[in-house]
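>>> After the sequence you'll find the predicted model.
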Amino acid sequence: MSTKNFIAAIELGSSKLTGIAGRKNDDGSISVLAYAKKESASFIRRGVVFNVNKAAHALTSVIKELEDSVDGMIAKVYVGIGGQSMHGVMNRISRSMEETTIISQELVDAIRDENFALPYVDMEIFDAAPQEYKIGSNYQADPVGVAGNHIEGSFLNLVARSLLKNNLEHSFTSAKLPIADTLIAPLVTADITLTDKEKNAGCALIDFGADTITTSIYKGDILRYLTVIPLGSSSITRDITSLKIDDQEAEMLKLKYGNAIPEEKEKEKEEEEETKISLEDGREISLSLLNEIIEARTEELVDNMLNQIFLSGFEENLQAGIILTGGGANLKNIDELIRRKSKGRKVRIAKGINVEVNAPSGVVLKDCAHNTLLGLVAAGKENCCAPKPVVAEPQPQAIPAHIFDGDEDLNAKKAEIEAAKRKEEEDRKRRKKEEKETKKKKSNWFTDMKKGLGGLSEKLSDSIFNDDDMQ
């Protein structure tokens, strides 16, 4: 399938590096044209690239697979950035005027610029979420046009270590893949996952990833809090490997049989035989043992999620509850466990996003693990497609007329070459003329000889067949 207009996006997760090419339709839906992924545990840890060469190789492979599917070239990509060092830091910038002034857009922009210029040790500001502006004793979401002699702007600065962005950019440079824009992964995830009503009423979006858990708090349609902790669903997988099971099989067991609330274990005790699971090496383990391991670790992870909500200071202002996304959200009954531990708080698993998604057969994207990737497509604005280059037939290159200008030796050589060409042409013409004259002489000789022989023939005939002699 060939297309000339699509958005290409890359998400660098701790368990997999995923790429997508999608088209945004007029009705707001997204048509997925291509999807590719590579395991990333060997070069990404807790959302941060630590092996640039391996990351570049994986990027090249993913892009090649996408290009083969769309039958076109990918000129640039949108990239999601996150990781364990990213977090929100509140900052306030104030300005006082000598007299009452109408707040202008220029003044608001100057306050924002001053906020972005704030230095952080070994950190940089990736984005800033403006909060309310305080003018006098009143708070305004949009202060332009309001009269006052003092303004204070509050910002939630999203900061992270410079290494996070540097290693990411080095990976794309090594892969020779231009970046259209670097977008904050938690923000695009929220935009594609949360409803306007949830953002306004107050909610906690928890992205339950492999190595990190990102908590974003919204209230009044504004991002109020963001933090990332270095824990994730891969810790459950590692606990399962304590049963002498390799990582891949442990992950499969978690997804296929795992249960955050294994209530059936009490019933199993009453049965004569417990449910057994066969392993690849021929051994068997009980389902109850597997889920005891899963339950213990999952409870610890949920406790940490809820603790971040408590630390945000917005615990009592989340009327829309908790929305869970990320690969870890696919664990059976994880929402019920959170509901119980949060004393009945509303919990929703974001199995889908705010827009309709049409994907190719066999590509499953409604599993919580791809919401950020789809969010990047929805946020992209520039066409990422480049037409395949047309390979032209090689043409013999003529020597430029000016190549000998200003060089005496080259001019002399040029004169020799031209003189040799002229002499060769004169010799050719002379030889052709000589050959023509030679042919003409031969032709004249043959004609004369024929005429001579013709006259002699007549005389001989007359002599031989003379009537007198016959008599």
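Thanks, I have it. Just so it is clear, the structure is predicted and the values come from calculations on it, not from any experiment. Residues are numbered from 1 along each chain as shown.
>>> all contacts plus neighbour counts: C-alpha atoms, from now on.
Will do.
>>> Which residues belonging to the strand or helix carrying I277 are considered buried?
Under the criterion of DSSP states H and E, I277 resides in strand 276-278. Of all the residues in strand 276-278, those buried under the rule 16 or more other C-alpha atoms under 10 Å are I277.
>>> and the comparison structure, right after this:
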Amino acid sequence: MAAYVSAGIDIGTQNIRVGVALGVVPGEYPLPKMLGFGTAESKGLRQGCVVERKEVLKNVLQAVRSLEKNTGIRIKNVSLAAGGIGLESFFSSAETVVSRADLEVTELDINKLKDACEKNIPSNILLNKRILHVIPILYKLDSKTVLGDPVGMKGAKLEVRCLFISIMEKYLDELIEIIEEGGIETVDVVASPLAASLVLLSKQQKKAGCALVDIGAETVSVIVFENNTPISLEVFPTGGNHITNDIALGLKISLEEAEHIKTGGLTAASYPRKKLDEIIEARLSDIFDMIDGHLKKINRSGLLPAGVIFSGGGSNVSGIDELARSYLKLPAKVASIQKNEQGALKSNHITIKDAAWAPVYGVCLLGSNVSAEEGRIYHVAQKAGRRIKRILKQFLP
């Protein structure tokens, strides 16, 4: 069995996180052994979009150098966990006639169907966007629902409904260019909520139906699962910084104090507890309204047995799970990284339990499960302008 190293990076609005993992191929898709981590404060981004290029480059290099110092490993390429306001999802459907004379469905039929599915997307929806993932939600063969992969079955007409996850092309281009300016090649791009779900959600939760809600500094992302398959993704332009700002304004204190109070780093004994709770609840209720609005749009409001799982820096707000249960009428909990045999996600120097690291861990996990040759297949050929088309086999219905 050959071991090799994969690296992942998450360029957030508040923090940049980098990780490197030792993977094993072939195998049973084991959790990779994390060799080390690096982090740096993030400046120069707004809601995941680059606004000060030089500042972002400096911070990326700082995080990478921190990782290299901790591990002694030179980082030459990374997989990028892409997030921010530019992420979104939409559906498309298509049908095709099975090509073989004996009516057996082949991979050729599946690929032809997915291409047709993409062609059926209205041009205005794809304007300025790049497709990251194409995930089959439902197959039908001769109008009958197929549970799983239809390859090998027999029928005349094959239909599919796919979930497409896309990102604003300009936002992604700028991040990849910045990484390359730092002397590092981007070999793959994965939507951040999808990467985090591989680490934070159990298969049981994804089968029953759940929503993973990441409350970042300036955005809130929601990815919904059912039957072990993602069925929607949406990002809202609000986040943990808005809670901090509300506390600072309401209590007439500095942003630094407000942030410490929000995350429990300082006691609020010298401030009116009732007023503080009202400030936090008002902002969280706005966020919950957005989440519930999305669930209503996809007909899942109050209908997710595994409930809502919160992650990201904003999920550290005390009592967020209790408030969510009240507002969303669903089970709710704060996520934790699915632990390895040692009980936590460990590196040579630090122990990582913070779910905010999940996107990095997730892309490392994906990177450790493909060979170097496959990595080249999924390479983001930025200069050639090719569209990223990664089908995640873990999410086949």
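Structure's in. What do you need? Please read all numbers here as calculations on a predicted model, not as lab measurements.
>>> related to what we said a few turns ago, who does whichever helix or strand comes after the strand holding I277 of the first structure touch, helix- and strand-wise?
For strand 276-278 of the first structure, the following helix or strand on the C-terminal side (DSSP H and E) is strand 284-286. If contacts are counted by 3 or more C-alpha pairs under 8 Å, 6 or more residues apart in numbering; DSSP states H and E, strand 284-286 of the first structure sits against strand 276-278.
>>> Tell me which residues are up against the strand it packs on.
Contacts of strand 276-278 of the first structure with the rest of the structure, by C-alpha atoms under 8 Å, 6 or more residues apart in numbering, involve 284-287.
>>> Most neighbours among those residues, which one?
Counting neighbours by other C-alpha atoms under 10 Å, L287 leads those with 21 neighbours.
>>> Report the contact partners of it.
257, 274-277.
>>> With L223 of the first structure instead?
Going by C-alpha under 8 Å, 6+ apart, L223 of the first structure touches 129, 131, 156, 216-217.
>>> Which of the residues you listed are buried? Put it as a PyMOL command.
Here is the PyMOL selection string for the buried members of the contacts of L223 of the first structure, based on 16+ other C-alpha under 10 Å:
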select buried, resi 129+131+156+216+217
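>>> now for the contacts of L223 of the first structure, which pair is the farthest apart?
Across the contacts of L223 of the first structure, the longest distance by C-alpha to C-alpha is 14.5 Å; it joins Q131 and S216.
>>> Going along the chain, name the strands of the stretch 251-397 of the second structure.
308-311, 332-334, 345-346, 351-352 (DSSP state E, counting those that start in this stretch).
>>> One more: the stretch 101-250 of the second structure?
Remark: strands assigned in the stretch 101-250 of the second structure by DSSP E, counting those that start in this stretch are 129-141, 144-146, 157-168, 185-191, 210-215, 220-226, 229-236.
>>> The longest one corresponds to what range in the first structure?
The one in question is strand 129-141 of the second structure. Aligned using TM-score structural alignment, strand 129-141 of the second structure spans residues 123-135 in the first structure.
>>> Need the contact partners of that stretch.
In contact with stretch 123-135 of the first structure (C-alpha under 8 Å, 6+ apart) are residues 116, 139-143, 148-162, 184, 222-224.
>>> Put the buried members of the residues you listed into a PyMOL selection.
A single PyMOL command selects the buried members of the contacts of stretch 123-135 of the first structure (16+ other C-alpha under 10 Å):
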select buried, resi 116+143+148+150+151+152+153+154+155+156+157+158+159+160+161+184+222+223+224
